[in-house]
Structure formats: structure tokens, C-alpha cells
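Chemist: take this sequence and fold it.
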Amino acid sequence: MGMRTAAEIFAERLATQTDVADVRNAEPGSFVLVDSRSKQAWDQGHLPGAVHMPTAEIAGRAHEIEGAVVTYCWGPGCNGATRAALEFAKLGYEVREMLGGVEYWIREGFALRTPTGDVTRIPDPLTAPATDACGC
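Modeler: As a prediction, this is how the structure comes out:
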């Protein structure tokens, strides 16, 4: 087998990864969003519509989910979403990892669900476009 081409590598990445803007703008019901962090982290704040399923519980609880899955964790400095995505993939699920995690969700100005209600922050100009469309 020869070396993989750049096109194959990038296509593979797009098939297994997504980003916060694509998750937020996705067709409702096109996947189940899974927060793989601890209960304490979940209680601190999570993405609206997400299901809480720590990585250690996936093998025993994945049957609760039907269809495609998108996993997330804290952010780019955490590989929890990668580990969670691997667990779903081993069980045969179509799964993607959301790049950026909770950190970039917040930095792009999207709502975070907390015990006292949804909160948002002003989008960070280093990570979010000044308009609704980044042009990517």
C-alpha cells in the first residue's frame, strides 16, 4: 500500500471532525450531541441540547442513542472528545469529534446552558467572525 494523498487525509479529517459553527448550524436531529465530561463539568455548563455521557459510561449506555453522534469536551487542550468518539466508533456509530469543545463554543458567542439559565459572551474576535458568516 502506498502513501496516502493529502486529499485522502483531509477527506478523512472532515469525515471524523466538525467545528462549533457547523454543530450550531446543523439540521436539527441530524446527530446526537454528546458531552463526555464529568458530572461536575456538565453541571457547570454544557451545550444546549446535549446528552451527558462521560466516556467511561459509553460502552454501557450507547444503546440509548440512535443515529449519528458528535462528541465534545472542554477544548483543544483536552482529548476527551477524541476518546469518546473512539468509544462510539468501536461500537459502530457514525461519529465526529467537535473541534474546539466548550471553550470555542463560548468564544464564538454561542449560548451555554447553566443551572441559572443560558449565558453568552461577546464573541472573541480572534476566533469568531465579525459577521454571521466566516466564509470558510
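
Chemist: going by C-alpha atoms from here, please, whenever you check contacts or count neighbours.
Modeler: Will do.

Chemist: just checking, what packs against whichever helix or strand residue 84 is part of?
Modeler: Residue 84 belongs to helix 80-90 when assigned by DSSP states H and E. In terms of contacts (3 or more Cα pairs under 8 Å, 6 or more residues apart in numbering; DSSP states H and E), helix 80-90 is packed against helix 58-61, strand 69-72, strand 95-99.

Chemist: quick one: it to strand 95-99, angle?
Modeler: In terms of direction (axes from the mean of the first three to the mean of the last three Cα atoms, to 10 degrees), helix 80-90 departs from strand 95-99 by 170 degrees.

Chemist: just to revisit the earlier point, residue 29 is nearest to which of the helices and strands packed on helix 80-90?
Modeler: strand 69-72 (10.3 Å; Cα to Cα).

Chemist: this one next, for a side-by-side:
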Amino acid sequence: MSAVLGAPAAAPLAAVAHFSARLMFETDVSDVYADLGAGDSRIVVVDSRSLESWRQGHIEGALHLPTAEIAARAPSIISRDVTVVTYCWGPGCNGATRAALEFAKLGYDVKEMLGGFEYWARESFPVVTPSGVERRPVDPLTAPVHAVACGC
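Modeler: Here you go, the predicted structure:
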């Protein structure tokens, strides 16, 4: 018996609905980098980690807004005319999911950035640290070494 086909694939229309829905809720580090680089003012990137984590390194242009502070602070600092993109540490952490939920409860359009800060740094996108803006070497397991994006 097939491990892959033990549960059959969804019918194509169901698959279209599922994958379309996922793209409404999620984005990735490459797309966020492209939009920030293009100066797209329709998104606001929010780092939901602790102050200690933020100081260790964060995405240039992101707002620091820990999840516990979103309900109290977001309405006064983030316009409702934008789509909020949340991130936390990485795929092993659901902090960005919790932050996205808090924004959704407040009525914001919101997406979670898959990969979080970990994949942002691993793909060699700029990171603000106490020493300034840095770029770590590309991790060849997460991004092409000699290209700007994976092309997917």
C-alpha cells in the first residue's frame, strides 16, 4: 500500500479551494522581501517576538509589537487600510500564528509569513542587529546561492 496514497488526493476543485485559501492566509519571506524592496505601502510587517529577540536581530522596516500588546497598541499605530504580515522565530514556533489571530480579532487583513525570522536570515535577506544591517550567507538548503529568489 502507498504511504502517499493511503489517503487519496483531493478532487481538483477541492484542491483549488484549499490551496487558494492557504495563499490568502500565508506569504513567504521572498515575497515579503520583494514587496518591502519595492516600497509597497499596502503591507506592514510585524515582529511579534520579545524585546530581547527583536534586539538580537529583526527585519529592517518591521514594527516590533509583541503578541500580548497587539490588542492594546495596534489600533493606534497600524492603519486598517493595510495588510499586516506577522512573523516570529521560524517554522518551529507558532507565535506568528497567534499574532495573526490577534490582528484578525481586531478586524485587520492579515497574513502569516512562513519561515519567520529564521528563513529570512537563512535566505540572506537584511537583518538589523546591534552592529547594524547584516546579511548572513545564503543557506543552500533554503535558497539558491547565486540567485535573488528561488523562482517558484
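
Chemist: and residue 11 of the first structure, which of the helices and strands packed on helix 80-90 of the first structure is closest to it?
Modeler: Residue 11 of the first structure sits nearest to strand 95-99 of all these, at 12.8 Å, using Cα to Cα.

Chemist: for whatever helix or strand comes next after the closest one, grab the matching residue range in the second structure.
Modeler: Sequence-wise, the next helix or strand downstream of strand 95-99 of the first structure (DSSP H and E) is helix 101-107. Aligning helix 101-107 of the first structure against the second structure (TM-score structural alignment) gives residues 116-122.

Chemist: can you pull out the helices in the first structure?
Modeler: Along the first structure, counting by DSSP state H, helices occupy 6-16, 20-25, 39-44, 58-61, 80-90, 101-107.

Chemist: tell me, how many neighbours does residue 36 of the second structure end up with?
Modeler: Neighbour count of residue 36 of the second structure, defined by other Cα atoms under 10 Å: 18.

Chemist: any idea of the angle the helix or strand hosting it forms with strand 109-114?
Modeler: Element membership of residue 36 of the second structure, judged by DSSP H and E, is helix 29-37. Here the directions of helix 29-37 of the second structure and strand 109-114 differ by 120 degrees (the same axes, to 10 degrees).

Chemist: so what does helix 29-37 of the second structure touch, helix or strand wise?
Modeler: Secondary-structure packing of helix 29-37 of the second structure (3+ Cα pairs under 8 Å, 6+ apart): strand 109-114, helix 116-122.

Chemist: format these as JSON lines; extra columns: mean neighbour count.
Modeler: Listed next are these as JSON lines, based on neighbours: other Cα atoms under 10 Å:
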{"stretch": "strand 109-114", "mean neighbour count": "24"}
{"stretch": "helix 116-122", "mean neighbour count": "22"}
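
Chemist: as a markdown table, these with distance to residue 70 of the second structure would be great.
Modeler: Shown next, in a markdown table, are those (distance: least, Cα to Cα, whole Å):
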| stretch | distance to residue 70 of the second structure |
| --- | --- |
| strand 109-114 | 13 |
| helix 116-122 | 18 |
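
Chemist: thanks a lot, see you next time.
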